[in-house]
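Enquirer: Predicted model and sequence below, questions to follow.
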Amino acid sequence: MSHARREDPFLPEHEDITGLIPRGLRISAALAWRFIVVVAALYAVVWVIGYLSVVVIPLSIALLVSALLAPAVQKLVAVRFPRGLATAIVLVAGLAVLGGLLTFVITQFSSGLPQLQQQVNASLDQIKNWLLFGPPHLRQEQIQDFINQAIGFIQNNQASITTTALTTASTVGEILTGFLLTLFITIFFLSGGDGIWTFLVRAVPRRVRNRVDVAGRRGFASLVSYVRATAAVAVVDAVGIGVGLWIMGVPLVIPLATLVFIGAFIPIIGAVITGGVAVLIALVTNGFIGAVIVLAIVIGVMQLESHILQPLLLGRAVKLHPLAVVLAITAGLVAGGIAGALLAVPLLAVLNAGVRSLLHETNPDPAQVDVLKDQAAQPNDAEPGGPKAEIATVGEEEADGSTAEPPKRSGKS
């Protein structure tokens, strides 16, 4: 049969020609179509998330806020406060602090605008004098023509500017709606988050339920550690850069420090952008030398953050490679804009802790995981009965000179 098959280049239609295809090509084809299916599924998930962004973004932000406020709620519960009352106290206190900070920032911004306007006008006069009497040697008519062209451009694009203003107004309405939805979800997460998670885990098959339960809890523990450490780093960044701007006499110190605080929640990229804004304002108001000094202050604070604060505060609980962080932020920015960039790294931290738990833990116990402790984000690699524990036991027996029969395998895998 095989000899006849070699002589005849054409095979009957009923014969299977799979055996004639090289094994490497068959494996590549099998991997290729599976890869295409996975990519299509991921694309569908991303599309659904984008379509439901009005719900997904408030839900994600509520999860971040819950991770930040959960330790405070738990401390009140530990001193015999009912969980509902503890949630109400923490949320009211948080809203009061947030409202006070916003009021203070807006007041400082309004009071600092006149000084900024004066300094900008003075800088524009210096630029104009340099254009007239410096190396360019421009005439007054040329500068006036340029100003007239700028005014004409604004007048010609007045319709688009008005449309942008209306779009901004609708965006403000969406932000207000999202804020209320976030607050509503946060209340339920803080008051009954454990019950919600237990209900969701019931949908998982029983044989892997504990592993999924523990993986989710370790993911949330990683999120708690990340949010807590990032908030501390943001405070240090804002205070350090704010003090430097105040010493240099740069206007709008409080609004700029607040901007730095918010930007710190987007690792690496956020600090660069907000620090660049501070340097630009220093350049306009304090000149080139002042901008260079502010740039040195920003770089110094960023070095303190990356080499001391983040390793000290995040530690092993949220250990992410800088390349993974940058790629996650870039992907989040492309997929979801600013909100995507803000949520990309926390999502990566949760997935990192959850996947490590699924891969390394064989007999997990959900009752042993305290999500408010940094150590809970780490999987227990060597568990009783786990692979590493068996290896350690065999090693100890060999060291004692005793021999033992290897454990018998059952017929079921």
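Expert: Structure received. Quick caveat, the model's predicted, so the values are computed rather than measured.
Enquirer: can we go C-alpha only for contacts and neighbour counts from here?
Expert: Fine.
Enquirer: who are the neighbours of the helix or strand Gly99 falls within, in terms of helices and strands?
Expert: Here Gly99, judged by DSSP states H and E, is contained in helix 83-133. For helix 83-133, the packing partners by 3 or more C-alpha pairs under 8 Å, 6 or more residues apart in numbering; DSSP states H and E come out as helix 53-78, helix 158-201, helix 253-263, helix 269-304.
Enquirer: Show me how far that helix is from its chain's centre.
Expert: Helix 83-133 has its C-alpha centroid displaced from the chain centroid by 25 Å (C-alpha atoms, centre = their mean, to the nearest Å).
Enquirer: Just to check, Val227 is in contact with Ile61?
Expert: No. Checked against C-alpha atoms under 8 Å, the pair Val227 and Ile61 is beyond contact range at 11.2 Å.
Enquirer: so is Pro135 in a helix, a strand, or just coil?
Expert: Following DSSP: H, G, I helix; E, B strand; the rest coil, Pro135 is assigned to coil.
Enquirer: what about versus this one:
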Amino acid sequence: MDSQPGSSSNLTESRRLQGYWNDGLGHAALRSAQLLLVLLLVGVAVYALTRVTLVVIPVLLALILAAAIAPFVNWLRRKGWPGALATGTSFLLLLIVFGGLVTGIVFAVRSEWSTLVDQAVAGFDELYRLVQEGPFAVDDSAMQEARDAVLDFATSSTVGSGALAGLSAAGSFATGFVLMAVVLFFFLKDGDKIWAFVLRWFSGERHRKASLAGARAMEVLGGYVRGTAIVAAVDAICIGAALFILGVPLALPLSVIVFVGSFIPLVGATAAGILAALIALVANGPVVALIVVIVIIAVNQLEGNFLQPVVMGRTLSIHALVILLALTAGTILAGIVGAILSVPIAAVSWAVIKVWIGEDQGDPAEVPEVASDDAESPEMGSTGAGQAGD
């Protein structure tokens, strides 16, 4: 009997404390604590991934390349090729093309890098002189600071060993290249088994959403890589042809820089075009430089109004501000490689979020098939990185 007053007092105190958390401020505090915890976990995960970039970057590259080549593997299978032969052939072709492209880019740019830097600096100085002699007053200190910042970056030792190595990523590091090749082969050969293992952790509606999210992720990755490669090739060919016709020196390495820069949305191709215009200014004069600028603007308009909508479709259906923020974060975390990979990662993340929140329900004929497959060997199609070898 003596414990009843104490129990009643404890119950009253407990209810009073619960009341603090049940009002609007209490709910806001709980949500804030949850958000801080999520941000902390994400921060720890990102920091951990940046410590093992030699593993993370090759795996991401392998996944992106596998998503891009998976339709070709499936096409060979539909033509009657055995699974192992289709996978092996696709793997070797992709490895040869990718390795040759990376090697060509590295050698083409590195062999002319010092000349490119000298010409770009001279072009900037010539532009600075023309601006000073113009009718409008300019801030000399701001122009000099911009020049010095670009010059310090371009002539620093980290550019040759860091930024250009970032352009080639795994191709510049034997270990990373071998790891990427091995992971790529297993993604193509056993992509369905790997995805089946991941789906073991889900059941019911979550299993259906995870299956659809995987399908959308592969569609976005594959479409992004193929579309961006086509757009980059068109940009490089058009601008490179104009540079050759106009007699601008270093046209080949400039075309290569335009091709690589086109994989960085919004800023990549524009920055490469500015470099080409500066070199044309110092080597061929202001008239040729102006023509180069006009060509670059025309190509950018062609890309933005025709190529991107037709080739990319809805693959990159994220706002330009999100792309800019993703580029900034990726560049800070992993340099040029981070800038190249950040946008497809953001696009995939948005596609997965739309599936998980129910905005993307999938096609009625597609989702039941994915969800009803046996967990041991689901039919991947475009959902996985590849098909199992026969």
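Expert: Right, received. Where do you want to start? Keep in mind it's a predicted model, so treat the numbers as computed, not measured.
Enquirer: Quick check: TM-score for this pair?
Expert: The TM-score (TM-score structural alignment, normalised by the length of structure 2) is 0.72; 332 aligned residues with a C-alpha RMSD of 4.0 Å.
Enquirer: that older thread, quick one: the helix holding Gly99 of structure 1 to helix 53-78, angle?
Expert: 130 degrees (axes from the mean of the first three to the mean of the last three C-alpha atoms, to 10 degrees).
Enquirer: just to revisit the earlier point, so which of the helices and strands packed on helix 83-133 of structure 1 is the most surrounded?
Expert: Ranked by mean neighbour count, those are led by helix 253-263 with a mean of 23 (mean count of other C-alpha atoms under 10 Å).
Enquirer: now for that one, which elements pack on it?
Expert: helix 83-133, helix 209-248, helix 269-304.
Enquirer: Closest to the centroid, which residue in structure 1?
Expert: Computing the C-alpha centroid of structure 1 and ranking residues by C-alpha atoms, centre = their mean puts Val345 first, at 2.9 Å.
Enquirer: pretty sure that one contacts Ile329?
Expert: Yes. If you go by C-alpha under 8 Å, Val345 of structure 1 and Ile329 touch, sitting 6.6 Å apart.
Enquirer: still on that earlier bit, compare the helices and strands packed on helix 253-263 of structure 1 and give me the one nearest Leu52 of structure 1.
Expert: Closest approach to Leu52 of structure 1 among those is made by helix 209-248 (22.6 Å; C-alpha to C-alpha).
Enquirer: which residue numbers in structure 2 go with that closest one?
Expert: Aligned using TM-score structural alignment, helix 209-248 of structure 1 spans residues 207-246 in structure 2.
Enquirer: what separates the matching stretch from the chain centre, distance-wise?
Expert: How far stretch 207-246 of structure 2 lies from its chain's middle: 10 Å, per C-alpha atoms, centre = their mean.
Enquirer: Go through that stretch and flag the buried ones.
Expert: By 16 or more other C-alpha atoms under 10 Å, the buried positions in stretch 207-246 of structure 2 come out as 207-240, 242-243, 246.
Enquirer: Can you give me the buried ones in stretch 331-348 of structure 2?
Expert: The neighbour-count check on stretch 331-348 of structure 2 (16+ other C-alpha under 10 Å) flags 331, 333-348 as buried.
Enquirer: Against structure 1, what's the mean shift for that stretch, could you check?
Expert: Aligned to structure 1 and superposed, stretch 331-348 of structure 2 gives a mean residue distance of 1.4 Å (mean C-alpha distance after the TM-score superposition for structure 1).
Enquirer: pretty sure Val121 of structure 2 is in contact with Leu151, am I right?
Expert: Yes. Counting by C-alpha under 8 Å, Val121 of structure 2 does reach Leu151; the two are 7.0 Å apart.
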